[in-house]
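[1] Quick one, what's the 3D model for this:
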Amino acid sequence: MQPAMQPAGLCSHAAMQHASRGENPRRYNFALLPCARPPDSAELASRIRIIISISISISISISISINIRTSTSITSIIMALEAHLTAPNGVQLTLPTGLFINNEFVQGSAAHKITSVSPSSGLEICAVEAASADDVDRAVAAARAAFADASWRGLAGGARGALMLRLAELVEQHRRELATLETWDNGKPYAVALGEDLVEVAGCLRYYAGWADKIHGQTIPTAAPAAKLAYTLKQPVGVCAQIIPWNYPLAMAAWKLGPALAAGNTVVLKPAEQTPLSILYLAALVRQAGFPPGVVNVLNGLGREAGAALASHPGVRKVAFTGSTPTGREIMKAAAGSLKNVTLETGGKSPLLVFADADVQQAARWAYVGIMSNQGQVCTATSRLLVHRPVVGDFVREFLDVLRSSVKIGDPFAEDTTHGPQVSQAQYDKILAYIESAKSQGAKLEAGGSSARSAVGGSGGGGNDGSGSGLGNGFFIEPTVFSNVTPDMSVFKEEVFGPLVTITPFEDETEAVALANDSIYGLGAAVFSQNIERAHRVAAALEAGMVWVNSSNDSEIQVPFGGVKQSGIGRELGEAGLAAYTETKAVHINLGSKL
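    Below you'll find the model as predicted:
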């Protein structure tokens, strides 16, 4: 039985009805619907135009819908990779929280995030993305591509230096924000972060920017100068993995980025998981300065995951690490698989020797600076005070006077604070354990010796709204002094990395040098004496990468920095630091036609 005849034009009308309901007209075979009469050519053309118009409208609608959803998704991701913060000092910040790869902040693929905690209050500041081994692969690939790309590889040294100078300018322009993040995340006094650390960061970048167009080889005379020519080229190493510590995040980043970029390398930088915030802000400034994508990449991540993957990655040609000696050993093992170029700046237990002919007051003041700066969280801290027995009593009195008159524990954002909290609960617990160990082993407690939480109290240093719940939950420890410490005690031998100093007497120069060298470490050492011959003699005998005479912990950007024994391998800063990021290639030219 034939279906009833339909009015003319039902085919296109039905198509429009289905289309209006969001249905695809192509799902229905309208050509099979009966019509009252066959359409003429003009009517057929009209119907075709209508159907085409409907199809185009549907396609545009679908495309717009997809684009809107995609745009919304991208916007959501971007917003999710930012934190809007108000710091305890009132500074408002928009902080990127992603991984910085190829000049973009992106999500990490690790199953967890890294939570940054204010050491002043124990409260969360914000969470940032964490890198997995897959993210390390992405960052290294970006750095390798940038190293091969003409936008960086073909850039003249002077142009590289100009980019670095621009970055130094941006650091200075944003010094308040950077210092705020450093203090909030690390606990160091804001006055120190702003007035010392940020000055050093900009200065280091400028110093190495000046080197960028002065890296060159040399022409070397040969046995047959008329027939043979020999010269060397200084070339960049390639992709450099740089793993920095939590005690001086921005300064250590500058120490490593400066020479690497000046020499034309590309970088994957991993900040410490305890203090990633200021480095993420710095990454945004790298992009703003105009560095090509992939030249500098920043990965937040755990050492055992992202750090291990970086150190062992076959695409990385150099690893530079600053941190503890045990971690340095693991870095070296991981890098050995592909014989990477390695620079390590690790632990220390630096001695400070005070001879009877020294200016005792001067020695006491420098000894205070050498151990109590940055809450004792300094790799070169002169934590072992070795004092000539005839002046032990005088020195102890002078040192305690300096300590009591100089220390002001409190909110690191307060102008008069000289001593903030330790960086983390783990560090706080470790230092208190060493204090109890020294007491139990018979050392004499001269000052401090306990938590300073009850002493600070008050409010400030809080969470991400800037309010906080008080400093009473912060990781504050009293500066602690032990005398009568013997070489067999843990506090004499082991790195505490906190505001704890020991005083040990010696009888003569020979014993002083023996006590100073009785350590697995050899980073720094200080000598106080008015006898210049003795000062030179002892400086030469000490097993240390750096020796300060009548001062402690002096550091200049142009002077090499590094240790011996288990305090590290290689040097940073100065021309020596730059050399660590170059390879020397020898080129031999035969000028003659004979063999």
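
[2] CA atoms for contacts and neighbours, from now on please.
    OK.

[3] Just the strands from the stretch 251-400 of the chain, written as ranges.
    Along the stretch 251-400 of the chain, counting by DSSP state E, counting those that start in this stretch, strands occupy 266-270, 296-298, 318-322, 341-345, 351-354, 384-388.

[4] Pick the most buried one from those.
    Each of the strands of the stretch 251-400 of the chain was scored by mean neighbour count; the highest is strand 351-354, a mean of 31, by mean count of other C-alpha atoms under 10 Å.

[5] From the contact counts, what lies against that strand?
    With contacts defined as 3 or more C-alpha pairs under 8 Å, 6 or more residues apart in numbering; DSSP states H and E, the secondary structure elements packing on strand 351-354 are helix 360-372, strand 384-388, helix 509-517, strand 524-528.

[6] please redo it, this time with the cut-off set to 10 Å
    In terms of contacts (3 or more C-alpha pairs under 10 Å, 6 or more residues apart in numbering; DSSP states H and E), strand 351-354 is packed against helix 360-372, strand 384-388, strand 500-506, helix 509-517, strand 524-528, strand 546-549.

[7] Ok, which of the strands of the stretch 251-400 of the chain comes nearest residue 550?
    Go through these one by one with C-alpha to C-alpha and the one that ends up closest to residue 550 is strand 351-354, at 9.1 Å.

[8] Please state the offset of that closest one from the chain centre?
    In terms of C-alpha atoms, centre = their mean, to the nearest Å, the centre of strand 351-354 is set 31 Å apart from its chain centre.

[9] Quick one, which of the strands of the stretch 251-400 of the chain gets closest to residue 70.
    Distances from residue 70 to each of the strands of the stretch 251-400 of the chain were compared using C-alpha to C-alpha; the shortest belongs to strand 296-298, at 26.1 Å.

[10] now the other sequence, so there's something to compare against:
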Amino acid sequence: MDILMNYIDGIWEKSQTGKTRDVICPSDGKVIAVVTESGPDDAKKAIAAAKKAFYKDRTWRDMAAVERAAILRKVAELMEEQCEELAKTDTLDNGKPYREAEGDVSDAIECFQYYAGLIDKPEGGVYNVNKGFGPMHSYTVHEPVGVCAQITPWNYPLLMAVWKLAPALAAGNSVVFKPSENAPLSTIKLFEIFEKAGIPKGTANLVLGDGPNVGAVFAESEDVDMITFTGSTKTGQFIAKAATSNLKKVGLELGGKSPLVVFADCDLEAAVEWAMIGIFFNAGQVCAATSRLIIEKSIKEAFLDKLVEKAKKITIGPGMENPDMGAIITEGQMNKILGYIESGKNEGAKLLCGGKRYTEGKCADGFFIEPTIFDECTPDMTIVKEEIFGPVLSVLTFETEEEAIELANDTEYGLAGAVITKDGARAMRVIQELRAGITWINCSQPTFCQAPWGGYKKSGIGRELGVHGLEEYQEVKQINMNLAPAEPVGWFTH
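    Now for the predicted structure:
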């Protein structure tokens, strides 16, 4: 089996450590690839290449926006040509159903197309300023930040990579990129596409490895001008502290424990479907998963009867067979989720369905968990407070709108939240009170590359996607021009 390599300064190369890592398919536990395992020296080499490309060579940075856009559109075209291969790669590497991976590839292509179309549009502004200094012209321009380090998780391997790479490259930056060591394969294919599309050497660099040996170097390096990370809050806090080495810009998209508030006047069938999507899509491995169902007490019994009935019918299996729900990324993550389930039982929550590892048929050697629902939860329970990142739903009840809002906001996270009701005024009242960056009314989980993505509180710093996502990778420069002849202003008389 060939060793898949780093891409540094336009060259595919093995790591300087000489080590490798097996990539495991979570659907059956088998090795599907071997990748080079990088160390600090590889990370530093990539940073040096990106720094040279941005500050000395300046090929990408100084390229006209329309020319950068053309290359990004070429990336999108090549991705379209390889869409089936990219989707299959994510399915085998991550364990998700093939149709979900197809959706990820489609969204990733759209993201490159979007930023290619955005970067040649008007930007900046002109300001009416104080005339105390004489006639002045004041305006702003947007410039690339510089060397951007980017670190992504394993739950959406290709899509999360594109969410960061597309705006950073569109803005004219150079990047050093580390995908999750648990699911790096589609990102490797993406960098092959970058090379074919003609992105200049040193502009986009790929380093395969883990957080302590690669990610930490990115965060601490004084040659990195910005770092962005998607993953756990704990790791995000470490990165934010390490980034103070040179006070680099920081973008963090972190954990979530998002509420789905359901009122008694809802369309019951539709609300049940949205609840299913909110927690069982991608086997619950979604940062914005609505993992806390906060439901009006009067309809709880009827709602949960339908929800449990549907959850028990969810098909589970290898991603290439297109089941309703695929695998958990690693055996370690699966065991962590099972540990949370045990804590729910021990703390007094009522298990309505699931709660076990799934090992039927072809799933015997993979990492699967049954869709799990807990009733009679209280706000102090571990399964209600902590992000589980798996197919586990906690149910709480309310009787008043005020109580629903209080329960929804009773979390250290603030990534997402949803409300389901036929009362439009109530929906707006509640959604405006939710302390979260991404919210939905009468749905859960829709995401669009044109709209900003990010959270409040411990769910992160900054925004991805949309115009806001491009601005994250830019610096705003103020330029003031004296329009009068060069003569003294007359402030000083001596």
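
[11] Kindly provide the TM-score of these chains.
    The TM-score (TM-score structural alignment, normalised by the length of the second structure) is 0.96; 485 aligned residues with a C-alpha RMSD of 1.3 Å.

[12] Return the most buried member of the helices and strands packed on strand 351-354 of the first structure.
    Ranked by mean neighbour count under mean count of other C-alpha under 10 Å, these are led by strand 524-528, which reaches a mean of 28.

[13] so where in the second structure does that one end up aligned?
    When the second structure is aligned by TM-score structural alignment, the counterpart of strand 524-528 of the first structure is residues 416-420.

[14] re earlier: could you dump the strands of the stretch 251-400 of the first structure to a markdown table with distance to residue 128 of the first structure?
    Listed next are these as a markdown table, based on distance: least, C-alpha to C-alpha, whole Å:
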| stretch | distance to residue 128 of the first structure |
| --- | --- |
| strand 266-270 | 13 |
| strand 296-298 | 12 |
| strand 318-322 | 22 |
| strand 341-345 | 27 |
| strand 351-354 | 39 |
| strand 384-388 | 38 |
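
[15] which one of those lies closest to residue 371 of the first structure?
    In this view, these are compared for proximity to residue 371 of the first structure by C-alpha to C-alpha, and strand 384-388 is the closest at 8.9 Å.

[16] which part of the second structure lines up with the closest one?
    Residues 292-296 of the second structure are where strand 384-388 of the first structure aligns, taking TM-score structural alignment as the criterion.

[17] just stretch 427-445 of the first structure next, same as before
    Stretch 427-445 of the first structure falls opposite residues 333-351 of the second structure when the two are matched by TM-score structural alignment.

[18] do the same with stretch 365-373 of the first structure
    Taking TM-score structural alignment as the measure, the second structure aligns residues 273-281 with stretch 365-373 of the first structure.

[19] contacting residues for residue 329 of the first structure?
    Shown here is residue 329 of the first structure, whose contacts under the criterion C-alpha atoms under 10 Å, 6 or more residues apart in numbering are 335, 344, 346, 566, 568.

[20] go again using 8 Å as the cut-off
    If a contact means C-alpha atoms under 8 Å, 6 or more residues apart in numbering, then residue 329 of the first structure has no contacts.

[21] Please apply the same query to the one 5 residues further on.
    For residue 334 of the first structure, the set of contacting residues under the criterion of C-alpha under 8 Å, 6+ apart consists of 308, 311, 312.

[22] how about JSON lines for those, with neighbour count added?
    Rendered in JSON lines, the data for the contacts of residue 334 of the first structure read as follows (neighbours: other C-alpha atoms under 10 Å):
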{"residue": "308", "neighbour count": "18"}
{"residue": "311", "neighbour count": "31"}
{"residue": "312", "neighbour count": "22"}
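
[23] Looking at those, which one is closest to residue 256 of the first structure?
    Closest to residue 256 of the first structure out of the contacts of residue 334 of the first structure is residue 311 (15.5 Å), distances taken as C-alpha to C-alpha.

[24] picking up where we left off before, mean shift between the match of strand 524-528 of the first structure and the first structure?
    Here stretch 416-420 of the second structure, set against the first structure after superposition, deviates by a mean of 0.5 Å using mean C-alpha distance after the TM-score superposition for the first structure.

[25] Run the chain-centre distance for that stretch.
    Relative to the chain's own centre, stretch 416-420 of the second structure is displaced by 19 Å; criterion: C-alpha atoms, centre = their mean.

[26] Now do the aligned partner of residue 130 of the second structure in the first structure: how many residues are near it, please.
    Residue correspondence, TM-score structural alignment: residue 130 of the second structure in this structure matches residue 223 in the first structure. Applying the criterion other C-alpha atoms under 10 Å, we find 8 residues in the vicinity of residue 223 of the first structure.
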